[in-house]
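Engineer: Compute the structure for the input listed below.
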Amino acid sequence: MQAPAKASGLPGVKHIIAIASGKGGVGKSTTTVNLALALVAEGAKVGILDADIYGPSQGMMLGIPSGTRPEPVGDKGMKPVYIHGIQAMSISLLIDENTPMVWRGPMASGALQQLVTQTQWENLDYLLIDMPPGTGDIQLTLAQKVAVDGAVIVTTPQDIALLDAKRGIEMFRKVDIPVLGVVENMSTHICSQCGHEEHIFGAGGGQRIARDYDTELLGSLPLTLKICQQADSGQPTVVAEPESDVTMVYRDIAKQLMVKMDDKAGSAKKVPQINIIED
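Structural biologist: This is a model prediction of the structure:
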């Protein structure tokens, strides 16, 4: 039996978390898929909605075979694809993978709305939405159509990435979506030959932005070729190396998100207390 829909929410989904970035190329999609797998490893039921209409990548990162299509349900519904213990839906599952999405903003927003409303999620604890970079139509459509519980901002320590991440934080605040925290990707590079660790994109950027915007740094991840190769091969780090140091970082971030969602649900259920004072 599916969980009921929240107000303006989705049937079968308890919590919705947007994974976003101000600019492309900071590892947002890689972070999304590994956080989803980390939540699964912690015992949660998890789904991924690939909302990057112009550049969907979750199908490849999850290793979904080319040509896979979602199973239809009724006249308009469709079941998500199951893989690695995750329920997944992406525009890439509905089109040829080599077809460019040459759409204007309203068309892309309409496609996202159909993915959101027609996917039949099954009793998810968490739905992670892999957002496109930027602060445009897709982000506004999501904020208007879905009751998002919170957003995670992915950035690199580089100043230009931090500038765009700040815009992303401001955007979510304008549409009343709380920012749960910041994930700093490509924080350091460790030489595979000598083990030397270097902050090639700068140091402390994620911590500064978290401090300046009254949120927190959820975790920092290194720049390594292996993370990229594993995602490209359809075996993300959390399933490829479940005991690695990088996987432990993802799992720690996942645990923090679970606590935040529990706290949020608890505060929403609190009933005002009536204090009776006798004269």
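Engineer: Every contact and neighbour count from this point should use C-alpha atoms.
Structural biologist: Will do.
Engineer: Counting residues, which helix of this structure comes out longest?
Structural biologist: Longest helix of the chain, by residue count under DSSP state H: helix 245-269.
Engineer: Residues contacting that helix, please?
Structural biologist: The contact list for helix 245-269 (CA atoms under 8 Å, 6 or more residues apart in numbering) reads 15, 34-36, 38-39, 41-42, 149, 180, 218-222, 237-238, 241-242.
Engineer: Another for comparison:
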Amino acid sequence: MLVQEDVINALQQVQDPELHQSIVTLNMVRNIHISGTHLSLDIMLTIPGCPLKAKIQQDVEEALQAIGASSVAITFGVMTEQERRALSTSLQAKNANEQGMPNMLQPHSGVQFIAITSGKGGVGKSTVTINLAVALARLGKRVGILDADIYGFSIPTMMNIEQKPTMLDQTAIPVESHGVKLMSMGFFTNGNQPVMWRGPMLNKWIRNFLVNTVWGDLDFLLIDLPPGTGDVAIDMAAMIPQAQEIIVTTPHLAASHVASRAGLMAQHTKHSILGVVENMAYFEGADGQKNYLFGQGGAEHLAKSLQTEVIAHIPFAQPEENTGSSIYDEETVIGEIFTHLAEDLLYQ
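Structural biologist: Here you go, the predicted model:
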């Protein structure tokens, strides 16, 4: 015969798909009634219209059927504003120490922060960010992306993400796609409206993305920095002194010359440079001939000036690889290059 303790223990194993915590711990389970092997209960969703309601229902039914329930009647409701506020406060408290510093920013958190930067726009910095993140996730790592390019945000579009983050009062739950969690200014603007802010507001939003976001347990957080050496790059260096950096450039000497400024800033802020990624390195023709459309040597020149190395040469995609998505399949040439780059980072 089923008893309340059995039901609670079974539901303790069911996690909210976004918060990755037990629905019992989150106080989502209410009003359990047992009649022989027939169960009824209420589940309070965190927000109205929760997109993962069906997943929660399936997981609850399977967990209870596994302990002998012959029928499970679930009534869904929604947490009150007061309950959401209390949950938000609880989540923030778990994610930070007494001084308010997020746990993942503390020195021994186990999170590896990698800032992807460049001297100028248009060199493929965001493409490198998302494909490296997805490659790490394919290797079984827990990965997040912080799109810190507040003015030039593009990652939600590049990853074909239309979903918005779930908001619990002032706490955000990142959107997840391709096994990667993402927070971006692109989720909070109206359409393609520009962001017109000065430095203090930039700092506030970057801090919010770090402090008021439930990232959960991560192995890597990749930070897509805006090009150049402006306010966001300076603030990020101060907030995450343990971050490492990857410098993205094209083969053109002018691009690598500008990129060297981002590298020099990394050195000035005591960020270690993991290496240089050369994007748009060449186009390989049908005959196997490599055509260096932007010249050669820019990445090597940059790496030498920064006393680091070139860690990847990314070619132009073949026509058949341009599927409309900026994320390359792991079987493609470019996908394999990002897999090797991810493996090098893991086993360096």
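Engineer: Tell me which of the contacts of helix 245-269 of structure 1 fall in helices.
Structural biologist: Mapping the contacts of helix 245-269 of structure 1 onto helices (DSSP H) picks out 34, 35, 36, 38, 39, 41, 237, 238.
Engineer: Run a quick neighbour tally on the last one.
Structural biologist: Read it as residue 238 of structure 1. Counted with other CA atoms under 10 Å, residues neighbouring residue 238 of structure 1 total 27.
Engineer: Please apply the same query to the second one.
Structural biologist: Residue 35 of structure 1 has 25 neighbours, counted by other CA under 10 Å.
Engineer: quick one on the thing from earlier: name only those of the contacts of helix 245-269 of structure 1 that count as buried.
Structural biologist: 15, 34-36, 38-39, 41, 149, 180, 218-222, 237-238, 242 (16 or more other CA atoms under 10 Å).
Engineer: If we go by neighbour counts, what in the longest helix of structure 1 is buried?
Structural biologist: Across helix 245-269 of structure 1, burial judged by 16+ other CA under 10 Å covers 246, 247, 249, 250, 251, 252, 253, 254, 255, 257, 258, 261.
Engineer: ok, these vs residue 191 of structure 1, which is closest?
Structural biologist: residue 246 (15.4 Å; CA to CA).
Engineer: counterpart of that closest one in structure 2?
Structural biologist: With TM-score structural alignment as the criterion, residue 246 of structure 1 lines up with residue 334 in structure 2.
Engineer: Distance-wise, check that match relative to residue 246 of structure 2.
Structural biologist: For residue 334 of structure 2, the distance to residue 246 of structure 2 equals 18 Å [CA to CA, to the nearest Å].
Engineer: the strands in the stretch 51-200 of structure 2, which residues?
Structural biologist: 71-78, 112-117, 143-147, 166-168, 171-173, 175-177, 180-184 (DSSP state E, counting those that start in this stretch).
Engineer: Looking at those, which is nearest to residue 324 of structure 2?
Structural biologist: strand 175-177 (16.0 Å).
Engineer: mean shift of the closest one relative to structure 1?
Structural biologist: Compared with structure 1 after the fit, strand 175-177 of structure 2 shows a mean deviation of 0.8 Å (mean CA distance after the TM-score superposition for structure 1).
Engineer: What is the corresponding segment of structure 1 for that strand?
Structural biologist: Counting by TM-score structural alignment, strand 175-177 of structure 2 sits on residues 81-83 of structure 1.
Engineer: do stretch 207-227 of structure 2 as well
Structural biologist: With TM-score structural alignment as the criterion, stretch 207-227 of structure 2 aligns to 113-133.
Engineer: Quick check: buried residues in that stretch?
Structural biologist: 113, 115-133.
Engineer: In strands, which of those residues fall?
Structural biologist: 124, 125, 126, 127, 128, 129, 130 (DSSP state E).
Engineer: I'd like to know how far the residue nearest to residue 96 of structure 2 when sequence neighbours are not counted sits from residue 156 of structure 2.
Structural biologist: Once flanking residues are discounted, residue 96 of structure 2 sits nearest to residue 102: 4.0 Å by CA to CA, 6 or more residues apart in numbering. Going from residue 102 of structure 2 to residue 156 of structure 2 by CA to CA gives 24 Å.
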